[in-house]
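**Q** All I have is the shape, not the residue letters:
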């Protein structure tokens, strides 16, 4: 363990000094992380769900090298470049056809911030100044910046400490906890009372990710969108975690062909190589918003755009649907039986996502060490032990992950 790292570097969701060991990675290849203790482990997390093609992929490496030889970065204010133009064309082509405008950012949280700002400015420019709030379902997670925090779960989320500092939003029952009908009744009741104050609804489609890894019926999306239209509220979908095949559809919104007014993308956009995100919207929204006062320094970074273009092309030209179906089938076969275990509260599976919810909180450091001993890297939190592996993972490598999970459950 690196003592300087432990004593001086602040890691995500941790304190300094960090009581939980950070494992030093020396190199990566395929689905493997090579640690400084000589162990080689399968990354069952895809670097927080982003490295869908695995690591050190020759096609993605080449895209970075070729772009680097031209330029690594230019400001996007007053300038443009071909990699950004190509990426915007691709995103417009593969997302719902009414989404025609693309705003690039450098992280998922900022993509959400931009979506929220778009919604506020949309109504402001129409003279509806009272529309300053947002509505969402409980149990969600949309990022760690201030606007994004305000639409994360206010009670059980990781940001409850800041509940008195962030903007107060409207939260309704989640279809992951109650029936779709009950959730919709709660949504409509709230919209009836407060529609004049609400600018937009924001949702993670089909699965609520870091807020608790809970699945819900995609029909809720269609009906929630209909209600938002009825009550004059914009509809934002956050596909930062679910986009680019993770759930079994290219985008989770494809499960029901729902049409958001604003769409947020990130994570797997670059195949896990560089940080990049995008917020897409319609002609109507963009025309009404006009000038958006937002401009990250590294907006549309050429290296990130170039590798994103290569990653999306690599994905679309691969048998990605077959791979996701294969991973899902394996999870059903190997993980579903754990539902019967007395230590397990639930098992949830969707596409290349396998979730074990334990009855009790997980001892993170102890569990991670046991997983590493079994050749696997996962990052459990709370009661959740879950995996989102790279799409290129083999059946044998999948078996190593699920066997390691079973070992943890059976201890």
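**A** Nice, thanks for sending it over. Predicted, not measured: the structure shown is a model, and the values here were computed from it.
**Q** only C-alpha atoms for contact and neighbour calcs from this point on.
**A** OK.
**Q** gap between the spatially most central residue of the chain and residue 287?
**A** Against the mean C-alpha coordinate of the chain, by C-alpha atoms, centre = their mean, the closest residue is residue 241 at 1.8 Å. Residue 241 is 28 Å from residue 287, where distance means C-alpha to C-alpha, to the nearest Å.
**Q** again with residue 82
**A** From residue 82 to residue 287 the distance is 24 Å (C-alpha to C-alpha).
**Q** The most far-flung residue of the chain relative to its centre and residue 286: what is the separation?
**A** In the chain, the residue that sits farthest from the middle, by C-alpha atoms, centre = their mean, is residue 127; the gap is 33.3 Å. Noted for residue 127: a distance of 16 Å to residue 286, by C-alpha to C-alpha.
**Q** got it, and residue 382?
**A** Here residue 382 is placed at a distance of 40 Å from residue 286 (C-alpha to C-alpha).
**Q** Surely residue 267 is in contact with residue 278?
**A** No: the criterion here is C-alpha atoms under 8 Å, and residue 267 misses it with residue 278 at 10.1 Å.
**Q** what's the burial count for residue 371?
**A** When counting by other C-alpha atoms under 10 Å, one arrives at 22 neighbours for residue 371.
**Q** try this one side by side with the last:
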């Protein structure tokens, strides 16, 4: 791209293109991506210079194999030779059926039905709708959900309503969104013992809260073990066991939102595998297609599917236009092949070790309050809100693309990131924080 074309692109972007979580009155000045390959992005900065940098974000946690992956490219090209899209109402096709079969094979025990959706947020919408329909069909008007503070489940209305109402990014919609039941945020630490006083107190409070609202609660919805965009908070699996027990005791469902945590991001295939019980409903997305196309899924038990189908409506009342898009399903199947053949568990274990070692120097910085790692997730938490533009620029100068938020400078690198590039990522993050925040 020559200088004039680059200048025109940037000018039009600033004048007319609305980016995520941004103001049209004060538009940002984003970097221009020209290409991506492996774990690297080729960017053009504000002065037109070319930067080849390691992607520490997996494009918001979905490009787990990196970019221009031959197997995934081939899957898309092969599917184009048959059909790019066809409606899923009244029709079916092999890529979708194959994907559903494979998802059920991988899913926690008891899940037998799959509803394919456009995006992670939509899969949560579908999950919540299914829970409501199930109870209505049983003659119970349960209209509330229980979750824990600090969570994030998406940007559409139902997911927003179970995202933290005070500390979350959707707090300005309070009074418009349905008001659900929020238990305290669980204490931190995946290895916290069950008799930890903080955890015991959390359990007591949550049991009381659930009992007080039990007749209204349709389901528990939670991000297992790791809360993502709500603050990268890691909590003990005992929390899931308590929530499962309460749901079973009071006739509510359990929904696991594994959109960010699924497909080995925290180590196991599902973050919820660390708990004793299995969910009634599972939401998956992000890494499902290896970052190539938008696709998500809601999986549920036979009891949920049959209960919803007995409702007055006679079925699950949802039907996205691009549901089960053949291109997306084909590349998702190829992505699952790669996850199975690459020894993903070993890759994530290697990355976890590299993140622990490489990010540890950040703990000595005055500006840092915590450094934590879980699977292929590394977090540096600051004592103050991160200066996003400055930290981003400082990391780019060290060859790393990051997208900090709130008080967090974090990385979720592609699983294929090798030791050298991982060292670039960790030194880049630590150096950027040191330069900007001290």
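**A** Alright, I've got the coordinates. Given the structure is predicted, the values throughout are model-derived calculations rather than measurements.
**Q** and residue 382 and residue 286 of structure 1? which has more neighbours close in?
**A** Remark: of residue 382 of structure 1 and residue 286, residue 286 carries more neighbours, 20 against 13, as counted by other C-alpha under 10 Å.
**Q** Can you find the partner of that one in structure 2?
**A** Counting by TM-score structural alignment, residue 286 of structure 1 lines up with residue 305 in structure 2.
**Q** Secondary structure of its match: a helix, I assume?
**A** Yes: secondary structure of residue 305 of structure 2 (DSSP: H, G, I helix; E, B strand; the rest coil): part of a helix.
**Q** Assign a three-state SS to the closest residue to it other than its chain neighbours, would you?
**A** Of all residues beyond its chain neighbours, the one nearest residue 305 of structure 2 is residue 113 (6.9 Å), with distances taken as C-alpha to C-alpha, 6 or more residues apart in numbering. Under the three-state scheme (three-state DSSP), residue 113 of structure 2 adopts strand.
**Q** I'd like to know how far the counterpart of residue 113 of structure 2 in structure 1 sits from residue 285 of structure 1.
**A** Under the alignment (TM-score structural alignment), residue 113 of structure 2 pairs with residue 101 in structure 1. Distance, residue 101 of structure 1 to residue 285 of structure 1, by C-alpha to C-alpha: 9 Å.
**Q** And for residue 209 of structure 1?
**A** On the measure of C-alpha to C-alpha, residue 209 of structure 1 and residue 285 of structure 1 end up 27 Å apart.
**Q** same thing with residue 341 of structure 1?
**A** Remark: distance between residue 341 of structure 1 and residue 285 of structure 1 (C-alpha to C-alpha) = 50 Å.
**Q** Same check on residue 53 of structure 1?
**A** In this view, residue 53 of structure 1 and residue 285 of structure 1 are 34 Å apart by C-alpha to C-alpha.
**Q** Touching, residue 81 of structure 1 and residue 302? I think so.
**A** Yes: between residue 81 of structure 1 and residue 302 there is a contact under C-alpha under 8 Å: 7.3 Å.
**Q** Which one's more surrounded, these two?
**A** Using other C-alpha under 10 Å as the criterion, residue 81 of structure 1 and residue 302 rank with residue 302 on top: 25 against 16.
**Q** ok now do that one, which residues does it touch?
**A** By C-alpha atoms under 8 Å, 6 or more residues apart in numbering, residue 302 of structure 1 lies in contact with 67, 71-74, 81, 83-84.
**Q** which of the residues you listed tops the neighbour count?
**A** Using other C-alpha under 10 Å as the neighbour test, the contacts of residue 302 of structure 1 are led by residue 84, with 23 neighbours.
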